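Participant: Pasted the sequence and its predicted model underneath.
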Amino acid sequence: MRKDDFEAEYLIETPLDVFRVAEVMAGEQSCGTFARVAGETDMLRARARAEVLNVEVVGRADAPSLPNAWLARKGISGPWTQARVRVRFPVDNIGANLPTLAATVAGNLYDLGETTGMRLEVLRLPSSYRLQFDMPSMGVAGTRSAIGVAHGALLGTIIKPNVGLSPEQTAGLVGILCEAGVDFIKDDEVCANPVHAPLSERVPAVMAVIRAHRERTGKQVMMAFNISDDTDAMRAHADLVEREGGTCVMASLNSCGFSAVQTLRRSTPLALHGHRNGFGALSRHPLLGMSFQAYQTLWRLAGVDHMHVHGLQGKFSQTDAEVVESARDCLKPLADGLEDCVLPAFSSGQWAGTVPATYEAAGEDLLFMSGGGILAHPDGPAAGVASLRQAWEAAREGIALEAFSRGAPELQRALSFFDGR
């Protein structure tokens, strides 16, 4: 890859000539047209026009994947061709401007009349360009250091103050979870600053418990407070968390937006836990939106430290293969020679029984979050955490959970209680 350009790869569908449509895409997102207009000199095109690098036909369809009024008005029908298109864009068209980068690779392209499918699959950046954007504050190594866990999966859970818990009740639950032995606790994505448990009260109450636990045991539990809000409010919330000795804040990325998260990154040293809720709207259709590789690339440029990837055998729609690929994307540098990996956060229906598949597919450089698998364990949260640690030990030793559980009562109870639910 040339240092003055970056590349984007798309999966498209069209009833028209795919090579012509690829040129329309390149023109639309750079010079603005696939045909020359007044003032469009050779020099201008050489400097600013995107270039189609490759077009590969990958399939045909007898019906369009998405409706298209433009094609209908023109009376154009199928068959429809599906193709992978790789386009090179000049860095200087954009500069270090994340919203404009996103608008270039994932903007008006989705509305092109020539297509009945458009999906951003891959985004590749040269090192010199990536370095113009924000880096994670902690990333994988820094998160491990802040928690004090050098090796093995980090074990976390989720609390839901949105069910009506007061700041004091939330702090009490955090205390129970700290004693149970978790490494990480996060707010639910739909609970940020509710009237019944405002951050101004919840953060001091919770952090008092976490500080007391650290002073008593030496263990610093990382708490990700959901501070999703307008930009100024997020900065103020992060300042409060930092003053109280916290180490992490969480933001709903799609709701807050690139600029707000960038501003937050530049105003706090805390770890930014990136929650991807809403990503399904961008990704579930195979010929619309974008892949997680491209999605996490854009958000890593905003400086996040952790990225949600969902979980194996979980409750959401993604396949296990997609979850694993997403985790691996998080643990790859965005460009050669960089150390900017972020921590993949596994969640959604995770418990001891999903540990072996997770270990086999993704190893242990990850955050494994279990809500019900800890809090709903029939013998209590401490037993829930113990069952997870026993499951990870069994996976490392290559022993089936059922066999390992004969000497691990917490795991045995988890297997009998959760299996099949």
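Facilitator: Nice, thanks for sending it over. Residues are numbered from 1 along each chain as shown.

Participant: Please make it C-alpha for all contacts and neighbour counts, starting now.
Facilitator: OK.

Participant: And the residue nearest to G164 when sequence neighbours are not counted, how close does it get to A382?
Facilitator: Taking Cα to Cα, 6 or more residues apart in numbering as the measure, G164 lies nearest to H196, with 6.7 Å between them; neighbours along the chain are not counted. Using Cα to Cα, to the nearest Å, we find H196 at a distance of 28 Å from A382.

Participant: Between these two, point out the one with more neighbours.
Facilitator: More neighbours sit around A382 than around the other of H196 and A382, counting by other Cα atoms under 10 Å; the figures are 19 against 15.

Participant: okay, pairing it with this:
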Amino acid sequence: MRSDRFEATYLIETPLDPAKVAEVMAGEQSCGTFTRVHGETDDLRARARAVVERVEELEPAASPSLPNSWLERQKRPGPWRRARVTISFPTGNVGANLPTLAATVAGNLFDLGEVTGLRLDSVRLPAAYRKQFDAPRHGVAGTRRLTGVEHGALVGSIIKPNLGLSAEETGELVGTLCAAGLDFIKDDEICADPVHAPLAERVPAVMDRVRRHQDRTGKHVMVAFNISDETDAMRRHADLVEREGGSCVMVSLNWCGFSAVQTLRRHSGLALHGHRNGFGALSRHPSLGIGFDAYQTLWRLAGVDHMHVHGLQGKFAQPDAEVIDGATSCLAPLAEGCDDAVMPAFSSGQWAGTVPVTWDAVGTDDLLFMSGGGIMAHPDGPAAGVTSIRQAWAAVREGVALPDAAATRPELKRALEFFGAGK
């Protein structure tokens, strides 16, 4: 890859020649449009036009993935050809402007009349260009330092009930979870600044319990307070968390936007926990939207420290392969020589029994392993739930099957009996 260009790779579907469609895409997202226009000189095109680098034709589709009035007006039938297309763009077209970078690699492409399917799969940046954007302030190593967890997966949970608890009730629950032995606790994405537990009251109540626990044990439990809001409010809430001795805030990335998250990153030294809620609307159709590899690349340029990837054998719709690819992408550098890995956060239906598939899939414990029901619903209580997960991680690292490990680990045995019934 040239140092003055970045690349984006797409999956396209079209009844037209994919190579010609790729040229339309390149023109549309750089200096041109569907035809050459006045002022678009050869010199300008050499400096500013996107270039089609590769077109790899794939197996055709049996029918169009999406409706398309433009093609219908032209009475264009199939076959519906599919191809993987890579286009490079001059970095000078964008500069260090994340919203415009996103508009360049995605933007109007999804509306093109030439396609019946288009999905942004990946974005690749040269190292010098990547370094013009924000990097994680903490990432994997910093999160370990803040929590004091030098080795092993960080075990976390989500505050449940996710809505309805008062500030004081939330504080009491956090105290219980700290005593249970957690490394990490997070708000739910739909609980930010509710009337019954405003952050102005909830943050002091929660951090009072975190500080008490730290005084007793020396252990700082990281709490990701959901401060998703308009930009000025997020800055005020982050300041409150810092004043109270907190170490992390959570943001609903899709609804706050790139600019707000960049502003928050530059304003605060707290760890930024990136929650991807709503990502399914962008990604669930295989021929439309944005794949997680491209998605996590863009958000890492905003400086987040953690990224949600969902969980293996979890409660959501995506296949395990996507979860694995997502975690692998988060832990890989965005460009050669860049130390900018972010910590993948596994959640959704996770418990001791999903630890082996997680370990087998990613081969590392540089991750947040978050369990709600798998901890809070353990028949012997939350502390036993946390212990069962830690016992499962110890077993997989030792190469011991969970049923064998459970013979001498009662908390794990109870978890397998309780949660594993019928599985």
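Facilitator: Looks like it arrived, so ask away. Just so we're clear, the structure is a prediction, and the values are computed from it rather than from any experiment.

Participant: returning to that earlier point: double-check that the residue nearest to G164 of the first structure belongs to a strand.
Facilitator: No. Using DSSP: H, G, I helix; E, B strand; the rest coil, the assignment for H196 of the first structure is coil, not a strand.

Participant: wouldn't it be in contact with V163 here?
Facilitator: No. Applying Cα atoms under 8 Å as the test, H196 of the first structure and V163 come out as separate, 9.7 Å apart.

Participant: Touching stretch 56-76 of the first structure from outside, list them.
Facilitator: Under the contact criterion Cα atoms under 8 Å, 6 or more residues apart in numbering, stretch 56-76 of the first structure has outside partners 13, 15, 18, 77-85, 113-117, 287.

Participant: Only the buried subset of those, as a ChimeraX command please.
Facilitator: Only the buried entries of those go into this ChimeraX selection, using 16 or more other Cα atoms under 10 Å:
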select :13,15,18,80,81,82,83,84,85,114,115,116,117,287
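
Participant: Just the contacts of stretch 56-76 of the first structure: which are in strands?
Facilitator: In this view, these that belong to strands under DSSP state E are 13, 80-85, 117.

Participant: Determine which two of these are furthest apart.
Facilitator: Across these, the longest distance by Cα to Cα is 15.3 Å; it joins W80 and V85.

Participant: Now E168 of the first structure: closest residue in space that isn't a chain neighbour?
Facilitator: In space, and not counting its chain neighbours, E168 of the first structure is closest to A205: 6.4 Å by Cα to Cα, 6+ apart.

Participant: and the one you found, how far is that from A197 of the first structure?
Facilitator: Using Cα to Cα, one gets 10 Å for the distance from A205 of the first structure to A197 of the first structure.

Participant: which neighbours do those two share?
Facilitator: With Cα under 8 Å, 6+ apart applied, the overlap between the contact sets of A205 of the first structure and A197 consists of P167.

Participant: name the helices or strands packed onto the longest helix seen in the second structure?
Facilitator: In the second structure, ranked by residue count with DSSP state H as the criterion, the top helix is helix 199-217. The criterion is 3 or more Cα pairs under 8 Å, 6 or more residues apart in numbering; DSSP states H and E, and the helices and strands that helix 199-217 of the second structure contacts are helix 167-180, helix 231-243.

Participant: can you list these in a markdown table and add distance to L71 of the second structure?
Facilitator: Supplementary listing: these in a markdown table, determined by distance: least, Cα to Cα, whole Å:
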| stretch | distance to L71 of the second structure |
| --- | --- |
| helix 167-180 | 55 |
| helix 231-243 | 42 |
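
Participant: Tell me who's in contact with the residue sitting nearest the centre point of the second structure.
Facilitator: Centroid-nearest residue in the second structure, with Cα atoms, centre = their mean: M307, separated by 3.5 Å. Listed by Cα under 8 Å, 6+ apart, the contact partners of M307 of the second structure are 273-276, 296, 330, 342-345.

Participant: Same question for A332 of the second structure.
Facilitator: A332 of the second structure sits next to 340-341 when contact means Cα under 8 Å, 6+ apart.

Participant: For the counterpart of A72 of the first structure in the second structure, the count of nearby residues, please.
Facilitator: The pairwise alignment with the second structure assigns A72 of the first structure to E72, based on TM-score structural alignment. Using other Cα under 10 Å, the number of residues around E72 of the second structure comes to 11.

Participant: so which strand or helix has E72 of the second structure?
Facilitator: Using DSSP states H and E, E72 of the second structure sits within helix 69-73.

Participant: Just name the most buried of the helices and strands packed on helix 199-217 of the second structure.
Facilitator: Burial of those is given as mean neighbour count (mean count of other Cα atoms under 10 Å); helix 167-180 ranks first at a mean of 20.

Participant: how about that helix, which residues of the first structure does it hit?
Facilitator: Taken onto the first structure by TM-score structural alignment, helix 167-180 of the second structure occupies residues 167-180 there.

Participant: how close does the matching stretch sit to the second structure?
Facilitator: After superposition onto the second structure, stretch 167-180 of the first structure lies on average 0.5 Å away from the residues it aligns with, using mean Cα distance after the TM-score superposition for the first structure.

Participant: Return the angle between stretch directions for the helix or strand just after the longest helix of the second structure and helix 167-180.
Facilitator: Note on helix 199-217 of the second structure: by DSSP H and E, the next helix or strand toward the C-terminus is strand 222-226. Put simply, strand 222-226 of the second structure runs at 150 degrees to helix 167-180, going by axes from the mean of the first three to the mean of the last three Cα atoms, to 10 degrees.

Participant: picking up where we left off before, and the helix holding E72 of the second structure, which residues are buried?
Facilitator: Residues of helix 69-73 of the second structure classed as buried: L71 (neighbour count, 16+ other Cα under 10 Å).

Participant: post-alignment, that helix versus the first structure, mean distance?
Facilitator: For helix 69-73 of the second structure, the mean distance from the matching residues in the first structure following superposition reads 0.8 Å, by mean Cα distance after the TM-score superposition for the first structure.

Participant: likewise stretch 200-211 of the second structure?
Facilitator: With the first structure overlaid, stretch 200-211 of the second structure shows a mean distance of 0.3 Å (mean Cα distance after the TM-score superposition for the first structure).
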